[in-house]
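Novice: need the 3D shape of this:
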Amino acid sequence: MEEQRVTRATNICPACGAAFTCGMDAGLAACWCASLPPVLAVPESPVGQCYCPDCLKKKIAASLAPPR
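Specialist: The predicted structure is shown next:
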């Protein structure tokens, strides 16, 4: 049986303000975002903040959508 770690929120999403856990900041071997397509760079900010799962999924979908 795989051991599960409970981690507290480590980041605040720069897009929506939601608190979420970055696996890298939490010291995990991998982050949840590693399972998503790598189509976006980390947002430009002084601290290199990542997007929360919902915002990152929306941004990826928008970037993959055909131009109108």
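Novice: every contact and neighbour count from this point should use C-alpha atoms.
Specialist: Will do.
Novice: for residue 33, what are its contacts?
Specialist: Counting by CA atoms under 8 Å, 6 or more residues apart in numbering, residue 33 makes contact with residue 53.
Novice: please generate a structure for the following sequence too, so the two can be compared:
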Amino acid sequence: MADTNPPAPVGMAPDPARCPQCGAVVACGVLASTHSAASVRCWCFDWPHLPASARLGAGACLCPDCLRAALAAAGVAIDGTAADPG
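Specialist: The predicted model follows:
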């Protein structure tokens, strides 16, 4: 079943539990933790880093599909990394 919850409307704060690009639910390990952020790892920490210029203004975590697309659009190689779907 498709997720029917769209991203936040323009001018509204993004929901940190939803991808700001597609509205999909995002399971961020850091946000979900009750421990200090310094001791918690999220799934995305194992992925290549998205350049700051590509993530400015996002305001929330991207889902795996949108993060993979953003990495590709930024020219970041994902072959052989945790972001590689194959």
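Novice: separation between the counterpart of residue 64 of structure 1 in structure 2 and residue 55 of structure 2?
Specialist: Taking TM-score structural alignment, residue 64 of structure 1 has residue 75 as its aligned residue in structure 2. As judged by CA to CA, to the nearest Å, residue 75 of structure 2 and residue 55 of structure 2 stand 13 Å apart.
Novice: check which helix or strand the residue mapped onto residue 61 of structure 2 from structure 1 maps to.
Specialist: Mapped onto structure 1 by TM-score structural alignment, residue 61 of structure 2 lines up with residue 50. Taking DSSP states H and E as the definition, one finds residue 50 of structure 1 inside no helix or strand.
Novice: how near is residue 50 of structure 1 to residue 35 of structure 1?
Specialist: Separation of residue 50 of structure 1 from residue 35 of structure 1 (CA to CA) stands at 15 Å.
Novice: who has more neighbours out of residue 75 and residue 55 of structure 2?
Specialist: Each of residue 75 of structure 2 and residue 55 has its neighbours counted (other CA atoms under 10 Å); residue 55 has more, 16 against 11.
Novice: okay, helices next: where are they in structure 2?
Specialist: Ranges of helices within structure 2 are 29-32, 52-55, 64-73, based on DSSP state H.
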